[in-house]
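> Below is the structure, and that's it, no one-letter string:
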């Protein structure tokens, strides 16, 4: 089993001047440390307007910084929101390819729809459109990175003419694609589409085995790839705080993991939020302990399996490894975790827990590759690109078009379209023709 860390950039109130800058710089230090320690992946979220819960609204910028401060760790979007109203597919393709070049081919393309009202309505997306928007944009962005030129597209949610989208990524045909999954149904859909499953849900080993087995059975029997390559993998999330003393680990890590789950509930399920005013951390601390909440708390204990001493973590993580989980993502920064505690936790994990999994992982990968090879080949046979343009239409600059249109005007009426002089004035002097 591989391991990743999770950059959520949580910042509970109260906020002081400079807190966001400190948070971002500390997160970059954590990524550098994870790289040195041999952790395999870092995943960086994309969320918008989710105060306190996630201040990571421009992951492509954060990951660009990571490309210059790391050498080995895989750099994952966890995720890119694919709706064209959030991110135009061509811009996604351009940014991913640029990151892939800058990182030496280390990018992982996590994709998703977004689901909170705060975000969807903030960008003018109707809830019922979010999944078809994701699918349409994802399929086309993969083609943009794979075709020279891209022949263009007329779709329901976005359209564009033929263009050659540059640069192209180092990883061919494009970086590995993942899909955000919050339940079994979405994980099954990821398998059907040949995508890795980023399961941002806390599950116990018994649930994990059921989810993983269903994913791989679905991949083998029903895969019809949406991208230009398949990526059969399942990653799962766990709360995380490692300390030699169990009680200390719980004291340091419990509230943060619970706040992560509380924030999910607030923005996605039952919260009432006043932008700029709601104090999420204060509400979290004052939450009443009802019978329903006690039940919910028990359910979330699955997310606490990464909080404890090294011996406990080895035992708990081995159970998830045995369940077939390909990657475990450590929720190392959330709530009010101190940077120093996060770093010490990661160091102890790398010293005493990680080595227990490294050797088995090499053997597991070889077995998995042999087992899946015929199914991957069968899925690859279903992948197709649109027919390339035989006669690529040229694209003339505006002044050439205006000149032709002016010459074609034989009615004797004044032509008020700008010529070259007017065009130059518009560009340089800001003047417009009347």
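Structure received. Every value quoted in this text rests on a predicted model; they were computed, and no experiment measured them.
> CA only for contacts and neighbour counts going forward, please
Will do.
> Contacts for stretch 336-349 next, please.
Applying Cα atoms under 8 Å, 6 or more residues apart in numbering, the contact partners of stretch 336-349 are 11-12, 26, 30, 33-34, 37, 241-243, 252-253, 256, 310, 332-333.
> what's the burial count for residue 86?
Each residue near residue 86 was counted by other Cα atoms under 10 Å, and the total is 18.
> whoops, I mixed them up, residue 347
Residue 347, neighbours per other Cα under 10 Å, totals 19.
> Over to the one 4 residues further on?
Under the neighbour criterion other Cα under 10 Å, residue 351 is assigned a count of 13.
> put this beside the first:
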């Protein structure tokens, strides 16, 4: 699989009126299975709880085990396992089991979580999130080196215990942090992790964050950073005006579910340790007004004809440098035949152009050779 081929991300928001949870889960899986035949490099799936409208997949290890059994080549992406909500012992056991059962195709994501509602459901103080993540990550990364997990921290008391089965595939060089704040992006760079982020602003606004990540990574480790991963909501159609109409309909609905789930119109972030920077984001949304903020969000993500989208990606690469794309097509209440049509059109008419332009511009750079050295193994890790 070419390094430059985009992946697919399942955000798992159920807004389909009259559709059961059973049918929704299988419809999403059907798109994931078809992604292999369309040539996508990986399928990622989120972990979220207690809110079917925004996103519901309480155990992406279980969900993606089914995908692994139904496919042969496509990478299997846990995007992400939220460490503060999961026992580190169980995480590392599931990592190794799924990696073995998928024959080395597992891509592991480790996240921190942002929803006060989800933390409340687990009875966990959200102010502990970053410390819980750091403690758990240290245990898991060490366990994958040694085959044993142990810990005596503030949150997990874990006697030295053997991991069985054990794949023996290390995590170093194959890790990604989901980094939406500048603090998380710098942390990813200092830890030597690949970073991933979601499109929430135009690329010229996001680009300085990507450049800062690369700068800190190279300063810390003496080697170029791997290409960041950028997750984009996409609407593709032969008609430009229809693409915008469909984009506003689906991505706009998703935006309002996101605002509600994370309480981004609230004032609570400033009082939660580790989340203070999100108070500024919430303030911008409130200052702009939610309708204007929704339209800005819609415009920041990708829509248009195949030709238009190719040119937008070309422009984004010009300002942001090389990055990997993770595409999102199943958004809002978008009908599944339309989702499949968009996935296929993108794969057939946009992906080849992405591969060509990235190969021409970035194939000889050190970051690409670094990534190529790691591409044969699995389990990149993402943290929020």
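Perfect, thanks for sending it. Remember, predicted model here, so these are calculated numbers, not experimental data.
> Most neighbours among the contacts of stretch 336-349 of the first structure, which one is it?
Neighbour counts for these, by other Cα under 10 Å, peak at residue 241, which reaches 36 neighbours.
> and for the helix or strand hosting residue 61 of the second structure, what span of the first structure is it aligned with?
Per DSSP states H and E: residue 61 of the second structure is located in helix 60-70. Aligned by TM-score structural alignment, helix 60-70 of the second structure falls on residues 59-69 of the first structure.
> The matching stretch: how far from the chain's middle?
14 Å (Cα atoms, centre = their mean, to the nearest Å).
> so where do the strands sit in the second structure?
With strands called from DSSP state E, the second structure shows them at 7-10, 42-45, 48-51, 55-57, 75-82, 106-111, 148-152, 157-162, 176-178, 194-198, 229-236, 302-304, 324-328.
> and the helix holding residue 61 of the second structure, which residues are buried?
Neighbour-count burial for helix 60-70 of the second structure, with 16 or more other Cα atoms under 10 Å as criterion, is recorded at 60-61, 64-65, 67-68.
> Average separation of it from the aligned part of the first structure, please.
With mean Cα distance after the TM-score superposition for the first structure, helix 60-70 of the second structure departs from the first structure by a mean of 0.9 Å once superposed.
> and that helix with strand 75-82, angle?
On the basis of axes from the mean of the first three to the mean of the last three Cα atoms, to 10 degrees, helix 60-70 of the second structure is oriented at 170 degrees to strand 75-82.
> which helices and strands does helix 60-70 of the second structure pack with?
Packing partners of helix 60-70 of the second structure (3 or more Cα pairs under 8 Å, 6 or more residues apart in numbering; DSSP states H and E): helix 21-38, strand 75-82, helix 88-101.
> still on that earlier bit, looking at the strands of the second structure, which is nearest to residue 219 of the second structure?
strand 194-198 (14.8 Å; Cα to Cα).
> tell me what that closest one is packed against?
Using 3+ Cα pairs under 8 Å, 6+ apart: strand 194-198 of the second structure touches strand 176-178, helix 182-191, strand 229-236.
> Can you tell me which of the ones you listed is packed in deepest?
Using mean count of other Cα atoms under 10 Å, the stretch among these with the largest mean neighbour count is strand 176-178, at a mean of 30.
> what range in the first structure matches that one?
Strand 176-178 of the second structure corresponds to residues 178-180 of the first structure when matched by TM-score structural alignment.
> how far apart are that stretch and its match in the second structure?
Mean for stretch 178-180 of the first structure is 1.8 Å (mean Cα distance after the TM-score superposition for the first structure).
> how far does that stretch sit from the chain's center?
Worked out by Cα atoms, centre = their mean, stretch 178-180 of the first structure lies 7 Å from the chain centre.
> before we move on, the earlier item: what's the most buried one of the strands of the second structure?
Of these, strand 176-178 is the most buried (mean count of other Cα under 10 Å), at a mean of 30.
> was I right about residue 99 of the first structure contacting residue 107?
Yes. Using Cα atoms under 8 Å, residue 99 of the first structure is in contact with residue 107, at 6.8 Å.
> Which member of the contacts of stretch 336-349 of the first structure is positioned nearest residue 55 of the first structure?
So of the contacts of stretch 336-349 of the first structure, ranked by how close each gets to residue 55 of the first structure (Cα to Cα), first place is residue 11, at 7.2 Å.
> which residues touch residue 58 of the first structure?
For residue 58 of the first structure, the contact set (Cα under 8 Å, 6+ apart) comprises residue 46.
> Would you reformat the buried residues of helix 60-70 of the second structure as JSON lines and include distance to residue 132 of the second structure?
Below are those laid out as JSON lines (distance: Cα to Cα, whole Å):
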{"residue": "60", "distance to residue 132 of the second structure": "20"}
{"residue": "61", "distance to residue 132 of the second structure": "20"}
{"residue": "64", "distance to residue 132 of the second structure": "25"}
{"residue": "65", "distance to residue 132 of the second structure": "26"}
{"residue": "67", "distance to residue 132 of the second structure": "30"}
{"residue": "68", "distance to residue 132 of the second structure": "30"}
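> Relative to residue 179 of the second structure, which of these is nearest.
Distance to residue 179 of the second structure across those (Cα to Cα) is lowest for residue 60, with 19.6 Å.
> which ones are touching the closest one?
Neighbouring residues of residue 60 of the second structure by Cα under 8 Å, 6+ apart: 45-47, 78, 80-81.
> what do you get if the cut-off is 6 Å, keeping everything else the same?
residue 47 (Cα atoms under 6 Å, 6 or more residues apart in numbering).
> So which residues make contact with stretch 98-118 of the first structure?
Outside of stretch 98-118 of the first structure, the residues within contact range by Cα under 6 Å, 6+ apart are 67, 74-81, 130, 134, 169-171, 175-180, 267-268.
> Number of residues surrounding the equivalent of residue 292 of the first structure over in the second structure?
By TM-score structural alignment, residue 292 of the first structure lines up with residue 289 in the second structure. Residue 289 of the second structure has 12 neighbours, counted by other Cα under 10 Å.
> Include distance to residue 323 of the second structure when you put the helices and strands packed on strand 194-198 of the second structure into TSV, please.
Below are those laid out as TSV (distance: least, Cα to Cα, whole Å):
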stretch	distance to residue 323 of the second structure
strand 176-178	13
helix 182-191	14
strand 229-236	6
